[in-house]
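Quick one: sequence and predicted model below, then my questions.
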Amino acid sequence: MESSKLNRLFIQDSRKLAIAPSTMRSKGCFAKMRWLTIVLVACLFWNFSSLVALAAPQDSQAKSSIQPYLDRVQEQITEFTLDNGLKFIVLENHDAPIISFVTYANVGGVDEPDGKTGVAHFLEHLAFKGTQQIGTTNYRAEAKQLNQLDRLFADLQEAQKSGDERKIAKLSDKFVATQSAASKYVKQNEYGNIVDTAGGVGLNAATSADYTSYFYSFPANKLELWMSLESERFLQPVFREFYPEKQVILEERRMRTDNSPIGKMIEEFLDTAYTAHPYKRPVIGYQADIESLSRDDVQKFFQAYYAPNNLTIAIAGDVDPEQVQQLAQTYFGRFQAQPQPSAVDKPEPPQTETREVTLKFPSQPWYLEGYHIPALSHPDYPVYEVISELLSSGRTSRLYRSLVEEKQVALSAQGFSGFPGDKYPSLILVYALTSPGTSIDDLAVALRTEIDRLKTEPIQPGELERVKTQLKAGLLRTLDSNMGMAQILAEYDAKTGDWHNIFNELTKLETITPGDIQRVANITFTQENRTIGRLLSSN
């Protein structure tokens, strides 16, 4: 379901962040270093070892030797936009008879109305429930039961407000009976079964603060089937099994947030770090909001944000771009153009003093620090990604060497930028798990010492080049696939306005200097810009 960097990085620490504000349908988290996605493109043509060798800092010809391959890739990418505003990006790659598809909706948790948190994530669940033709044995009869369920739910809400226990009991019995009647028409997981039968793999989706994406892969001869299935589910979705799915989502929230110490800390931490911007809210939603959501709420959200001009579809693999365009016009041209959804209009005011939040749970103590940083589109954003890598990339990182190995005040220590998203100004987060017998205060001093070093000591050129090379190699290990490429193309196009911006990122990375690191660190890592989270043991 939802996807975030927080989920990825805390999961690396013995899956301690399965509790974060992130829940996933399955393996659909995309671990990406955004400013380095350019290198991924080269992996379509080179093997891993040769590219890493070219990325080595001692090879002064590396950048120029990569360029012909980058140019070749750009020549294999085409794009077109339908009259209704729906944009397609097509990467033609005939290495294998497989096609990967990503439908990227430029809508996430930040776009939800107040009091309706969790609706974007809820809609993602329901997008797998089928259409008027898929997932039902008799839609006309089913629709009557679904509408009756909605009326009963509204009546129940009113009865609960009034406290009329007799009426609540009567309506509850009727609601259960009607839900049972509606379920008789449901063909469970028919959409997924169609995909599986046709050889599809990786059917999945992810919701984040910034976006929602739906993705899977098909054999190359199933292009038209994908066009039919994907257009139908966003042209005529039926949000069936709404109320049972609500219970599934509420259980996800209980497991990953309410009953999880670090999950609860993250929710409180974001609520403290932000005062206005909706990044402060959990993507999975608040419990009370989820409980009160109706099918009508989801329908209105869908109609507002799943407009064709708010969708981007990326297709990568063994395809003919002309055939893609013809089929897209046939199937997706049916969508009606709509007004562009409004963007988030609640900017976060500058932070002027340290903010702190402390929670107590039966847990090993954690310490967190967050600092406000610019959005992905800002020229300095790549510098923040390099700082994150410098602090937390494995056993050679500064936090690991200092806090875990030398001072032995932490069992693990990490950091990353773009939390909980990067479409808007967000946070760079650093955090550590205390070692036995270590106080939170001692850990805080040690962690901040490493942060302050970035401000006072210029990084050595050799260390900076090592970090850059690590980033390139790490990206290749995680995103060397058509699916990864399709996801990146769609995301970059939606967030920056042009997928071509991917091909500018390598240059930005290579030009970062020790002076840039020190300059950005001094701007960012200030007392006024700091939010502190302490998760203390209640044992």
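Okay, I see it.

switch to C-alpha atoms for all contacts and neighbour counts from now on
OK.

how about the helices of the stretch 101-250 of the chain, start to end?
All helices of the stretch 101-250 of the chain, identified by DSSP state H, counting those that start in this stretch, fall at 119-126, 139-162, 165-183, 190-197, 223-235, 242-253.

Comparison target below:
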Amino acid sequence: MRKYYMPLMAMLFLAFSSCKKEKEEKSNIQTDANGFSYETFDDDPTGLRLYTLDNGLKVYLSQNNEEPKIQTLIAVRAGSTYDPADNTGLAHYLEHMVFKGTSKIGTQDWATEKVLLDSISDLYEKHKATTDPDKKKEIYRQIDLVSQEASKYSIANEYDKMVSSLGAEGTNAFTSNEQTVYVNKIPSNELDKWLMVESERFNELVLRLFHTELEAVYEEFNRGQDSDSRKQYYAVLEGLYPTHPYGTQSTIGKSEHLKNPSMQAIHNYYDQYYVPNNMAVILSGDLEFDSTIQKVNEAFGGYESKEVTHPTFPEEQPITAPIEKEVFGPTSESVYVAFRTDGVGSKDQKIVYLIDYILANSQAGLIDLDLNQKQKVQQASSYTNFDNDYGFHLLYGMPKAD
């Protein structure tokens, strides 16, 4: 099995956002021809420029002229770790909704649709506050009826159609513990149009088609419940982080929270974290530095910054003895062995990352040579994960019969 590689630019975002002291010690401040200041970094073979707009938005630009395309990422320092304890899964669900458009994208009649969406939001608040099962069913029936009416005014998938018409590839997004990242790969000559669409998309949240998208997210949750490996992974996290959100809540969220969502809570989360000084625009490809930063500034420079405070969590107690957990299911037996480490930017990260590649690199690691190639097991490997507060090193294997 091949090891997991994080996309290069997403990894850069993690590194630069989490290792501020190290970054400042190695960076050089310069100014381009149009007066925009930027940082470059010693020993960086990519020649990346890091700009910071007046509103705090980070802009990472890197040139690669191998093809006439630009890999784009818009990253928000907001993930499932910051979900309210009574609304887990919120960051991931918000990720889905950012694709649903705005008051200008995805609607046939915004004035009429907005009235219906406000009504749906109020009904969801009533639904969440109600404990009587029969009353909840009745409220949900009303939600269903109003949602059907609101859907008459929406244009399904208009955002996807718009970026597809630009020639975008790989349109997607992902939510992890501390970030949500939106991805496109566009032709370099469509940068202006892409910026126009994205600046509109991240300027306003409209929870359109909330009802049907919720069903899609819940089906994703159900698939996870049917996966022995997913349940095994969650058990590992619970053991490593018994009091931290890394282990107490998952990105997909808890069933009771998905069944009782709050549209108001999602808006509050968006208003708190989806602000320029908590975001980064990352562009790598066939671009010119000076003209590109001007265009990004025109598209996103008007966003208003606001103070952002991320929650902090009590320090986990040291693990002084093995913690064992068992997960039962229909698939064949396997074992996970995980070790908790310090997080991104730590000495642990460098050392454990190196150890991991000595153990397993898909070809000549110790696990590859001594277990997989000698066919002593069905499968075995290892991988690392590092977040801001903690990381882990996980080794896994599937034994042969007996």
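Sure, I can see it. Owing to the predicted nature of the structure, the values given are computational and were not obtained by experimental measurement.

And the TM-score between them?
Both chains were compared after superposition, and using TM-score structural alignment, normalised by the length of structure 2 their TM-score is 0.86; 374 aligned residues with a C-alpha RMSD of 2.6 Å.

Now the helices of the stretch 101-250 of structure 1 in CSV, please, with extra columns for mean neighbour count and distance to Leu91 of structure 1.
Formatted as CSV, the helices of the stretch 101-250 of structure 1 follow (neighbours: other C-alpha atoms under 10 Å; distance: least, C-alpha to C-alpha, whole Å):
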stretch, mean neighbour count, distance to Leu91 of structure 1
helix 119-126, 24, 26
helix 139-162, 16, 38
helix 165-183, 15, 41
helix 190-197, 16, 22
helix 223-235, 18, 14
helix 242-253, 17, 35
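
Please identify which of the ones you listed is closest to Gln299 of structure 1.
helix 119-126 (8.5 Å; C-alpha to C-alpha).

can you give me how far that closest one is from the chain middle?
When C-alpha coordinates are averaged (C-alpha atoms, centre = their mean, to the nearest Å), helix 119-126 of structure 1 and its chain have centres 14 Å apart.

what do you get for stretch 322-334 of structure 1?
With C-alpha atoms, centre = their mean as the basis, the distance from the averaged C-alpha position of stretch 322-334 of structure 1 to the chain average is 28 Å.

hmm, back to that, adding distance to Gln518 of structure 1, write the helices of the stretch 101-250 of structure 1 out as a markdown table.
Listed next are those as a markdown table, based on distance: least, C-alpha to C-alpha, whole Å:
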| stretch | distance to Gln518 of structure 1 |
| --- | --- |
| helix 119-126 | 39 |
| helix 139-162 | 56 |
| helix 165-183 | 61 |
| helix 190-197 | 50 |
| helix 223-235 | 47 |
| helix 242-253 | 40 |
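
do you know which of those lies nearest Tyr69 of structure 1?
Judged by C-alpha to C-alpha, the one of these that comes nearest to Tyr69 of structure 1 is helix 223-235, at 27.1 Å.

Just the strands from structure 2, written as ranges.
Taking DSSP state E as the criterion, structure 2 carries its strands at 27-31, 37-41, 49-52, 58-63, 69-76, 169-175, 180-187, 279-285, 335-342, 377-386, 390-399.

how many degrees apart are the fifth one and strand 279-285 in direction?
To tie it back to what came earlier, the one meant is strand 69-76 of structure 2. Strand 69-76 of structure 2 runs at 170 degrees relative to strand 279-285, counting by axes from the mean of the first three to the mean of the last three C-alpha atoms, to 10 degrees.

ok, back up a step: for Ala42 of structure 1, which of the helices of the stretch 101-250 of structure 1 is the nearest?
Once C-alpha to C-alpha is applied to the helices of the stretch 101-250 of structure 1, the stretch that comes out nearest is helix 223-235, at 25.1 Å.

Tell me which of the helices of the stretch 101-250 of structure 1 lies nearest to Asp452 of structure 1.
Each of these was scored for nearness to Asp452 of structure 1 using C-alpha to C-alpha, and the closest is helix 242-253 (36.5 Å).

residues in structure 2 aligned with that closest one?
When helix 242-253 of structure 1 is aligned against structure 2 using TM-score structural alignment, it corresponds to residues 210-221.

Comparing that stretch with structure 1, how large is the average distance?
With mean C-alpha distance after the TM-score superposition for structure 1, stretch 210-221 of structure 2 departs from structure 1 by a mean of 1.0 Å once superposed.

Sweet, I'm off.
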